[in-house]
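Trainee: Sharing a sequence plus its predicted fold:
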Amino acid sequence: MNYKNLAQIVLDNVGGPANISGMTHCATRLRLNLKDRSKTNTDILNNTEGIISIIEKGGQYQIIIGTEVNKVYAELETIMSNNNSFANDNNNNNEDSNDSKNILSNIFSTISGIFTPLLPAFAGSGILRGLVLLATQAGILSEDSGTYAILTVTAMSVFYFLPVELAYTAALKFKVSPYIAVLIGGSLINPDFIALMGNQGNGALTSFLGIPVVLMSYAYTVIPIILSIWVYSYLERFLRRVIPSGLELVFVPLISLVIMVPLTIIAIGPIGVYGGEFIASVVNTLIESSGLLAGVVVGGGWNVLVMFGLHWAVNPIMINNIATLGYDYIVPLTFATNFAMMGAVFGVFLKTRNKKMKSYALSSVLTIAFAGITEPAIYGVAVKLKKPFIAAIIGGAIGGGFMGWAHVSSNAFVFGGLTTLSAFVGGEFMYAIIGLALSFAISAVLAYVLGFKDPITETSVSA
């Protein structure tokens, strides 16, 4: 695929650089905020090789490309950066681009933009953590060995240093200095700051200029640093407006650090920690009290959230659970959804007589199996043929219900596929395998039995 040409085609058919007020991408789709929707040529884009589908949600124009979206986005960024009108307009309107009517869209876009760059790190670390646990349970690796310690540190560092990593990605999203943001995040896990808590831990007290400070442990946390950098983005833009350009180099970072680190430690941090713990506690309590119902709802409905890009609102909860508790109940239910979609598309592969659809269905199955990415299957097969999507919902609900009933947990935040099954080691592994098998098999059988119409030829393919 020629990514540069595809990026140019996208740009030409969304109204050009001047019509884009903001852009980002997640694992499979370009997310564009457009000023004038009437300037788009959706039919042309839908028929462009390399583009799976186009959807619009919450005022956002989303172009589904698949797992190579980051390469197209990089080319698009290069083209856009060379367009002065876009750069100037984007800078001038950065604070005003979030219209109230697009608040929900902007929240999801922001969450996506912050977490997407870290997904490969989460996935690699999660798989490694599962393999280490598997080797330990199999007696291959001793918990007292240096090898175990080093591999555990390697797998868990991505979570320990979340305040630093998220500070960087949040700064890029909010368009402020990533280096000052990293210093703010680093301050929260500085050994000297941690030492202030002594043996008491969370809730220990100290003071700053006479102001009482409730100390918290910020390693492994998600929400505090994101809130902090969001506040910092307003502070930095204010400082750059009021401080003469010749003094910005010294005084913008100086004032930013002097204000933001204490403000985060005194107010923003504790609010974020307690808020995150409360949300996670509510979600986990609901799942523990009614695992079957939660499994049915999440297992059956997750693909709908993915279809509209709304799943990003839940991902931080899962990441927070893994980072703070060491396990999560929602991740397994997303596995059930993925395996259900994989099964439904496999049923299409078995039944379709359209060679192009058969080839695409097989590639979509493999994409889920080895990368845990469902969007190509959702938009390219399930939604297009309709009945396979229904099959996936039913299969996901049944498999998810079983896994929820069994309280299957995951020890890593990963996308559900064959390569990430190690995330279930130590968390009702056999129940997880049974639940995923149910999701896949039921969806495959239903997709095959319910039938569908092959694209292009419109030949009925039914039982």
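Mentor: Done, it's in.

Trainee: contacts, neighbours, all on C-alpha from now
Mentor: OK.

Trainee: Correct me if wrong: residue 296 contacts residue 395.
Mentor: No. Residue 296 is beyond contact range of residue 395, at 9.6 Å (criterion: CA atoms under 8 Å).

Trainee: who has more neighbours, those two?
Mentor: residue 395 (35 against 26; other CA atoms under 10 Å).

Trainee: tell me the contacts of the more buried one?
Mentor: Contact partners of residue 395, counting by CA atoms under 8 Å, 6 or more residues apart in numbering, are 300, 337, 340, 438-443.

Trainee: for the residues you listed, which one is nearest residue 115?
Mentor: For the contacts of residue 395, the residue nearest residue 115 by CA to CA is residue 337; the value is 20.9 Å.

Trainee: Now name the helix or strand holding the closest one.
Mentor: helix 330-351 (DSSP states H and E).

Trainee: Starting from that helix, tell me the next helix or strand along the chain.
Mentor: helix 355-371.

Trainee: What helices and strands are in contact with that following helix?
Mentor: helix 330-351, helix 375-377 (3 or more CA pairs under 8 Å, 6 or more residues apart in numbering; DSSP states H and E).

Trainee: Could you list the buried residues of it?
Mentor: Buried residues in helix 355-371, defined by neighbour count with 16 or more other CA atoms under 10 Å: 357-358, 360-369, 371.

Trainee: for stretch 191-201, same thing?
Mentor: Within stretch 191-201, the residues that count as buried by 16+ other CA under 10 Å are 194, 197.

Trainee: Same question for stretch 452-463.
Mentor: Per 16+ other CA under 10 Å, stretch 452-463 contains these buried residues: 452-455, 461.

Trainee: Let me know the secondary structure of residue 427.
Mentor: coil (DSSP: H, G, I helix; E, B strand; the rest coil).

Trainee: ok, now how distant is it from residue 439?
Mentor: 18 Å (CA to CA, to the nearest Å).

Trainee: Just put the contacts of residue 395 in JSON lines and tack on secondary structure and distance to residue 211.
Mentor: Shown next, in JSON lines, are the contacts of residue 395 (DSSP: H, G, I helix; E, B strand; the rest coil; distance: CA to CA, whole Å):
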{"residue": "300", "secondary structure": "helix", "distance to residue 211": "49"}
{"residue": "337", "secondary structure": "helix", "distance to residue 211": "49"}
{"residue": "340", "secondary structure": "helix", "distance to residue 211": "54"}
{"residue": "438", "secondary structure": "helix", "distance to residue 211": "57"}
{"residue": "439", "secondary structure": "helix", "distance to residue 211": "55"}
{"residue": "440", "secondary structure": "helix", "distance to residue 211": "57"}
{"residue": "441", "secondary structure": "helix", "distance to residue 211": "60"}
{"residue": "442", "secondary structure": "helix", "distance to residue 211": "60"}
{"residue": "443", "secondary structure": "helix", "distance to residue 211": "59"}
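
Trainee: In addition, the following structure is provided for comparison:
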Amino acid sequence: MSAAQEIVNSVGGADNIISLTHCATRLRFQLRDASSIDVAEVEGITGVMGAVPQSGERFQIIMGGGVQNAFNDINALPEMSAKRPLSDDELKASARAGGVRGRFSWVDSFFEFLSDSFRPILGSLLGASLFITFMALMSTLGVIGNWADPRTELPPSWAFVNLLWQSVFVFLPLMVAYNASKKLNADPWVGFAIMALVMLPGFTSLGESDAAYTAVIAGSEVTLIDIFGVPLTVFGYSSQVFPPLLMAAVLGPLYKLLKRIIPENLQLIFVPFLAMLIMLPLTAFLIGPIGVFIGAWVAGGLAAINGFSPFIFAILVPLAYPFMVPLGLHWPLNAVMLLNIAEHGSDFIQGPMGAWNFACFGATAGVLVLAWRDKEVQMRQTATGALAAGLLGGISEPSLYGIHLRFKKIYPRMLMGCLVGGLVLGFGGSVTTNAFVFTSLLTIPAFSNIALYGAAVAAAFFTSMLLVIIFDYRTPEQKAAARRATGTADEAEQATVETKVIVVGDVETNQAKQWVAALGGEDNVSAVEWVAETRVRVQLKDSTPVDVEALARAGLPAAVQVADDTWHLIAGPEAELYATAINRRLGSVALVS
């Protein structure tokens, strides 16, 4: 059975999947019912680095760098194209899925909006960051001049190479506008066109006309020009991300309103037309400038902290990031980094951020060492993929979701690495970069004061790694379970397991007899196993004779078919007793026969 087939089976089959998307490292399922998923079973599938149950019938599976292939393989399965259609109730439930996440659902939705606005362009950003690193390395070696200074006249060949990364960052607002509009169910090309207005050369040239004038707004000097008597603020919007995010946040509800009030047979023409009629001037006159000012205020606040004490800033950023990334709070900071580079030519946040990233990767390296030592094949695969994504791509999510958030003892070790890396930066002085890059091994040359930055990230990496290796990341129970799973438990542990006595009462014995009968009898049951604390997994030869109603009458709270011939009996806290009772029932019948 392929890994794609196993993944689909583990989440309840194709008919249980309402929708499937993916981010840089995770498959993201919206399910009809996620209550019966066995996380341990999912994480045991080859290639899976971890599983993250979420509220609102959502479920995420961490695949690392292979997520695109896994996504394609799943969608290529015959049953995915033959899924039963959604009922009206299910369509409505899926549409309002964001509203069933609890009292703070808007916070969850907000950060999901930010994530999905940037997620599809992570590949292009990563590619551009490597071009930037190459230019920085050539400048450091003296092959070219200061590539990041627009006043530097590069030879034509090198000037062309310098354009390779600019193709991404100059037009970043258009990419963000497309993704953000699509996320809010507006026509993404309409969002693209609206943002393109303020990026036209003709728009920028308005600020260079004789009719243009300057004024001070919110403490900043800006260029204005009157359009039909209304002052228009002329900015350069290259690399800006706050304006397209705000524009999409308004366009989404507007699109929904227009679709509700315009007859369906006229929507193709008049919904995009009216949306553009409203949003084009609104973005140029109001939303765009507000976005620029918001970004400037956030950047100014962080710059004030850094200006007050670079030492404190260098420590706070790496210590805060381990908590910001799982919540999605790092996306606004990425926008500020881009703004710093666009406005000032350099950024001071990415250096301390690198200390956090390498502390994260160091903890993963420590886990990998222990996994090799203890012969834990699954964890070794997970840690290897996560470490490769981190050191080569600067992506921390496989480490976080695949390992760190699953073992609470890792975070203190990782935070110590963050602290040590931050202290090195704080004592050594400031580290800046002239372009937005992913903090990986490959992008170290992009930072000024390479020696200091390299020393800081190395200190963060090896501190976390050594602490994990020395003090482990598992509780004694988790270590014992891992050793038993790999057959490396010591004799005392094996003896404990072998002599464990489970007392099964008459009630459990009687119910086990009735459950087996409802499953088609003893001859139809191939294997029985206690899983996930509250479930009994039963492998059948044939699922046709299964009588779900009889199971319910016999006191079983729920039964879920997770594969063609595999069922989970949701038996509650006494599931181990019932699994033992069923196995004894099968054994006694086999002896009699």
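Mentor: All right, it came through fine. All values reported here derive from a predicted model rather than from experimental measurement.

Trainee: on that earlier part again, superposed on the second structure, what's the mean shift for the helix holding residue 337 of the first structure?
Mentor: In the superposition with the second structure, the average deviation recorded for helix 330-351 of the first structure is 2.6 Å (mean CA distance after the TM-score superposition for the first structure).

Trainee: And that helix, how far out from the chain middle?
Mentor: Here the centre of helix 330-351 of the first structure is set off from its chain's centre by 19 Å, with CA atoms, centre = their mean, to the nearest Å.

Trainee: List the buried residues for it?
Mentor: Result for helix 330-351 of the first structure [16+ other CA under 10 Å]: buried residues 330-349, 351.

Trainee: tell me what it is packed against?
Mentor: Using 3+ CA pairs under 8 Å, 6+ apart: helix 330-351 of the first structure touches helix 291-308, helix 355-371, helix 375-377, helix 387-405, helix 429-450.

Trainee: Now do the contacts for residue 441 of the first structure.
Mentor: Neighbours of residue 441 of the first structure in contact, by CA under 8 Å, 6+ apart: 340, 343, 395.

Trainee: Any chance of these in CSV with distance to residue 205 of the first structure as columns?
Mentor: Shown next, in CSV, are the contacts of residue 441 of the first structure (distance: CA to CA, whole Å):
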residue, distance to residue 205 of the first structure
340, 50
343, 54
395, 51
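
Trainee: Out of these, which are shared with the second structure?
Mentor: Checking the contacts of residue 441 of the first structure against the second structure (both residues aligned by TM-score structural alignment, their matches' CA atoms under 8 Å), the contacts still present are 340, 343, 395.

Trainee: so who does the second one touch?
Mentor: I take that to be residue 343 of the first structure. 365, 392, 439-444.

Trainee: Map it across to the second structure for me.
Mentor: In the second structure, the residue paired with residue 343 of the first structure is residue 362, using TM-score structural alignment.

Trainee: re earlier: of all the buried residues of stretch 452-463 of the first structure, which two lie farthest apart?
Mentor: 455 and 461 (10.4 Å).

Trainee: Now do residue 430 of the second structure against residue 352 of the second structure, distance only.
Mentor: Counting by CA to CA, the gap from residue 430 of the second structure to residue 352 of the second structure is 9 Å.

Trainee: what does residue 467 of the second structure give?
Mentor: Applying CA to CA, the value for residue 467 of the second structure to residue 352 of the second structure is 21 Å.

Trainee: And for residue 416 of the second structure?
Mentor: Separation of residue 416 of the second structure from residue 352 of the second structure (CA to CA): 14 Å.

Trainee: Tell me the secondary structure at residue 86 of the second structure.
Mentor: Going by three-state DSSP: residue 86 of the second structure is coil.

Trainee: Neighbours of it, how many?
Mentor: By other CA under 10 Å, 15 other residues sit near residue 86 of the second structure.

Trainee: sec struct for the closest residue to it other than its chain neighbours, please.
Mentor: Among residues not flanking residue 86 of the second structure along the chain, residue 18 sits closest, at 7.4 Å (CA to CA, 6 or more residues apart in numbering). Classification of residue 18 of the second structure using three-state DSSP returns strand.

Trainee: Quick one: residues contacting residue 18 of the second structure.
Mentor: 29-32, 86, 94.

Trainee: ok, it to residue 6 of the second structure distance?
Mentor: Residue 18 of the second structure is 17 Å from residue 6 of the second structure, by CA to CA.

Trainee: so which of the contacts of residue 395 of the first structure hold up in the second structure?
Mentor: Where the second structure agrees (both residues aligned by TM-score structural alignment, their matches' CA under 8 Å), the contacts of residue 395 of the first structure reduce to 337, 340, 438-443.

Trainee: Nearest to residue 145 of the first structure among the residues you listed?
Mentor: Among those, and counting by CA to CA, the member closest to residue 145 of the first structure is residue 337, at 37.7 Å.
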